[in-house]
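*Asks:* Sequence and predicted model, in that order:
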Amino acid sequence: MDNSIQIALVQTPLLWEDPAGNRKVLERKIAEVAQQVDLFVLPEMFTTGFTMHPKNLDAKEGVITVAWMQGLAKKHLAAITGSIVFFENGKWFNRLFFVYPDGNYITYDKKHTFTLAGEDKVYTAGQERVLIPYKGFSICPLICYDLRFPVWARNTDNYDILLYVANWPKPRIKAWDALLKARAIENMSYVVGVNRIGDDAEGHEYPGHSAVYDVYGHSMVHSVAEEVLVVRLEKGALEAARRKLRFLEDRDSFTFT
């Protein structure tokens, strides 16, 4: 039997700089998903919105949210992932946590901080790409602005799922759609992109467009509504496509320096 993974994309508005309020809303939405889910994916900075003012928050909020994620993961016997504002060693990070059902976790710090909004002046950029093993799949998690940099996403490690969490605004949403599809095609990988919806306190509108693409660039799900999308990804279908179209064997070799 082919390995498969059932993923829930939580497309939701976010309350501005209100971690407790966002946790409450998200906990309810996760609980309302009727079918069995292996992985819940939340947007970028899902407890605050895309704030450039982390000092407005209690520095302990990140630790509180991680404990909340661990509790939910154990309760629903599912992994949960998304990025949050996190304070550590005197620095702020836009840090993604992938929490396993047993409460253990792996982290990824956003590599490409969004200079247009001054994120580079507030948050410390990450330097390492990570791969996450789960349910027979290898998952590469990235965050929002990382999507514009194909070298950072290049499938040099034979990952199966390229996963993006984002606060991607309406004026540039066509780029989001196009780049998610391109990343799937060029990397012969499933691509999962979860964006928020609604307005934030800075006047930005977010239209959703959370989506999943297969290795051919076909859209498996796509939404502009406030909803939780559930999609099943099949490892066998991915492997069959790679056997048929051996494009990854012709990829350029390079290393990051």
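*Replies:* It's in.
*Asks:* going forward, measure contacts between C-alpha atoms and count neighbours the same way
*Replies:* Fine.
*Asks:* And the helix or strand hosting residue 93, what's buried?
*Replies:* Per DSSP states H and E, residue 93 falls inside strand 91-99. By 16 or more other Cα atoms under 10 Å, the buried positions in strand 91-99 come out as 92, 93, 94, 95, 96, 97, 98, 99.
*Asks:* hang on, the first one packs against residue 54?
*Replies:* Pointing back at residue 92 there. Yes. Here residue 92 reaches residue 54: they are 7.4 Å apart, a contact under Cα atoms under 8 Å.
*Asks:* Spit out the residues that contact these two alike.
*Replies:* Common neighbours of residue 92 and residue 54, counting by Cα atoms under 8 Å, 6 or more residues apart in numbering, are residue 85.
*Asks:* and the angle from the helix or strand following the strand holding residue 93 to strand 91-99?
*Replies:* Moving toward the C-terminus from strand 91-99, the next helix or strand (DSSP H and E) is strand 105-109. Counting by axes from the mean of the first three to the mean of the last three Cα atoms, to 10 degrees, strand 105-109 lies at 140 degrees to strand 91-99.
*Asks:* Strand 105-109 packs against which elements?
*Replies:* Packing partners of strand 105-109 (3 or more Cα pairs under 8 Å, 6 or more residues apart in numbering; DSSP states H and E): strand 91-99.
*Asks:* Spatially central residue for the protein, please.
*Replies:* Compute the mean C-alpha point of the chain, and by Cα atoms, centre = their mean the closest residue is residue 165, 2.9 Å away.
*Asks:* Then that residue would be within a helix, right?
*Replies:* No. Residue 165 sits outside any helix when classified using DSSP: H, G, I helix; E, B strand; the rest coil, being strand.
*Asks:* I figured it was touching residue 40, is that so?
*Replies:* No. Using Cα under 8 Å as the test, residue 165 is too far from residue 40 to be in contact (11.5 Å).
*Asks:* could you pull out the strands for the protein?
*Replies:* Secondary structure of the chain (DSSP state E): strands located at 4-11, 39-41, 79-88, 91-99, 105-109, 132-134, 137-143, 161-166, 190-195, 197-199, 205-207, 210-213, 219-223, 227-234.
*Asks:* okay, now the one to match up with it:
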Amino acid sequence: MSDLTVTLIQTQLHWEDIDANLAMFDQKIDSIKERTEVIILPEMFSTGFSMKPEKLAQTMDGSAVQWMKKKAKEKNVIITGSLIIEEGGQYFNRLLWMLPNGQYGIYDKRHRFGFAGEDNHYAAGDKRLIAQVKGWKICLNVCYDLRFPVWARNTMQDNGEPAYDVLVNVANWPERRSTPWRALLQARAIENQVYMIGVNRVGNDGNDIYHSGDSSIIDPVGEIVYHKSHDEDIFTYTLSRAHLTELRGKFPFLKDADKFMIL
């Protein structure tokens, strides 16, 4: 299996302004000069973390999803991030894994942030999404999911391989709780023996809540490969398959993990 190159976009967001955010991400993605295969955007990248889905939700045929399709095809990359989506009379904080050919996977955020009333506005998902690209298996989470390790737990499959190799978390995680964010990113990488990628926004949102970013890439033993606070940034990095395989071979901890099922 070959290496995988990913690009993280840490940015401010235009509060509840879909058109402005899509135009901004157009420019930021166009500015990427390195070859990359996956571009990762923050949680609710088209609106910010809003509790007004009645005003802002789009369907899967809406402009934000169409933009993802167009941009992924234009740049021949995978684009992922979450959006406010209406479906079947319910609202979801939905992450899309958009392929260049227009096909996509979806993950509806499992753990809604009750502290901010997210559970009063959005329905919960009940299925994990583990995407695949170039032999890499990538588990996709959204923000508050980071606090719940059972949901993200890596397990050995019947073929003797771990369920996934990379855990991605896209977020609007406030600066006032940045210490748990940084600690939990490292913990998830270590306990699951995976590359952990956290992509957070920066700046104040429409509720005057400040976000420091702290987007990070952490390797399977918890070493911090990349970390950025406060400033906007676009960072491209190549995940090493050989490094992952070597660490798992040297420290075969996953085979000793407890077996369980999530009901």
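*Replies:* Sure thing, it's come through. On a predicted model such as this, the values are computed, not experimentally measured, just so you know.
*Asks:* Kindly provide the TM-score of these chains.
*Replies:* Laid over one another, the chains give 0.97 as their TM-score (TM-score structural alignment, normalised by the length of the first structure), with 256 aligned residues with a Cα RMSD of 1.1 Å.
*Asks:* Give me the common contacts of residue 165 and residue 40 of the first structure.
*Replies:* With Cα under 8 Å, 6+ apart as the test, residue 165 of the first structure and residue 40 reach no residue in common.
*Asks:* For residue 229 of the first structure, list the residues it contacts.
*Replies:* Counting by Cα under 8 Å, 6+ apart, residue 229 of the first structure touches 8, 9, 10, 11, 221, 223.
*Asks:* Give me the aligned partner of it over in the second structure.
*Replies:* Superposed on the second structure with TM-score structural alignment, residue 229 of the first structure falls opposite residue 235.
*Asks:* on that earlier part again, quick check: angle from the strand holding residue 93 of the first structure to strand 137-143?
*Replies:* Here the directions of strand 91-99 of the first structure and strand 137-143 differ by 150 degrees (the same axes, to 10 degrees).
*Asks:* one step back: tell me which of the contacts of residue 229 of the first structure you also see in the second structure.
*Replies:* Retained in the second structure (both residues aligned by TM-score structural alignment, their matches' Cα atoms under 8 Å) from those: 8, 9, 10.
*Asks:* Is there a neighbour count for the second one? I'd like the number.
*Replies:* Read it as residue 9 of the first structure. By the criterion of other Cα atoms under 10 Å, residue 9 of the first structure has 26 neighbours.
*Asks:* Roughly how far does it sit from residue 211 of the first structure?
*Replies:* Computed as Cα to Cα, to the nearest Å, the residue 9 of the first structure to residue 211 of the first structure distance reads 8 Å.
*Asks:* Repeat that for residue 115 of the first structure.
*Replies:* In terms of Cα to Cα, residue 115 of the first structure sits 25 Å off from residue 211 of the first structure.
*Asks:* Between those two, tell me which one has more neighbours.
*Replies:* Between residue 115 of the first structure and residue 211, residue 211 has the larger neighbour count (other Cα under 10 Å), namely 25 against 11.
*Asks:* And the more buried one, what's its match in the second structure?
*Replies:* Match for residue 211 of the first structure (TM-score structural alignment): residue 216.
*Asks:* list the contacts for residue 216 of the second structure?
*Replies:* Residue 216 of the second structure is in contact with 196, 197, 198, 199, 224, 225, 226, 227, 228, counting by Cα under 8 Å, 6+ apart.
*Asks:* Contact partners for the closest residue to the last one other than its chain neighbours?
*Replies:* If I follow you right, that is residue 228 of the second structure. Closest residue to residue 228 of the second structure apart from its sequence neighbours, by Cα to Cα, 6 or more residues apart in numbering: residue 214 at 4.9 Å. Taking Cα under 8 Å, 6+ apart, we find residue 214 of the second structure in contact with 178, 182, 199, 200, 227, 228, 229, 230.
*Asks:* what would those residues look like in TSV with distance to residue 57 of the second structure and neighbour count?
*Replies:* Output for the contacts of residue 214 of the second structure, formatted as TSV (distance: Cα to Cα, whole Å; neighbours: other Cα atoms under 10 Å):
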residue	distance to residue 57 of the second structure	neighbour count
178	28	16
182	30	15
199	22	29
200	21	31
227	32	15
228	30	18
229	30	18
230	28	18
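*Asks:* Could you identify the most distant pair in the residues you listed?
*Replies:* Farthest-apart pair in the contacts of residue 214 of the second structure is 182 and 230; separation 13.7 Å (Cα to Cα).
*Asks:* follow-up on the earlier one: which neighbours do residue 9 and residue 211 of the first structure have in common?
*Replies:* What both residue 9 of the first structure and residue 211 touch, as defined by Cα under 8 Å, 6+ apart, is the set residue 194.
*Asks:* Tell me how many other residues crowd residue 187 of the first structure.
*Replies:* 24.
*Asks:* Can you tell me what it aligns to in the second structure?
*Replies:* Using TM-score structural alignment, the equivalent of residue 187 of the first structure in the second structure is residue 192.
*Asks:* try residue 172 of the first structure
*Replies:* In the second structure, the residue paired with residue 172 of the first structure according to TM-score structural alignment is residue 177.
*Asks:* Report how many residues lie close to that match.
*Replies:* 11.
*Asks:* before we move on, what about residue 157 of the first structure?
*Replies:* Neighbour tally, residue 157 of the first structure, other Cα under 10 Å: 9.
*Asks:* try residue 28 of the second structure
*Replies:* By other Cα under 10 Å, 14 other residues sit near residue 28 of the second structure.
*Asks:* Tell me who's in contact with it.
*Replies:* residue 234.
*Asks:* Against residue 17 of the second structure, how distant is it?
*Replies:* Residue 28 of the second structure is 17 Å from residue 17 of the second structure, by Cα to Cα.
*Asks:* Residue 260 of the second structure now?
*Replies:* The separation that residue 260 of the second structure has from residue 17 of the second structure, given Cα to Cα, amounts to 42 Å.
*Asks:* the more surrounded of the two?
*Replies:* Ranked by neighbour count (other Cα under 10 Å), residue 260 of the second structure and residue 17 place residue 17 first, with 13 against 9.
*Asks:* Nearest residue to the more buried one in space, please, no chain neighbours.
*Replies:* Leaving aside its sequence neighbours, residue 17 of the second structure sits nearest to residue 47 (Cα to Cα, 6+ apart; 5.6 Å).
*Asks:* The one you found is in contact with residue 13, isn't it?
*Replies:* Yes. Between residue 47 of the second structure and residue 13 there is a contact at 7.1 Å, judged by Cα under 8 Å.
*Asks:* can you list residues touching both of these two?
*Replies:* Common neighbours of residue 47 of the second structure and residue 13 are listed as residue 21 (criterion: Cα under 8 Å, 6+ apart).
*Asks:* Contacts only, for the closest residue to residue 6 of the first structure other than its chain neighbours.
*Replies:* Of all residues not flanking residue 6 of the first structure in the chain, residue 232 sits nearest, at 4.3 Å (Cα to Cα, 6+ apart). For residue 232 of the first structure, the contacting residues are 4, 5, 6, 7, by Cα under 8 Å, 6+ apart.
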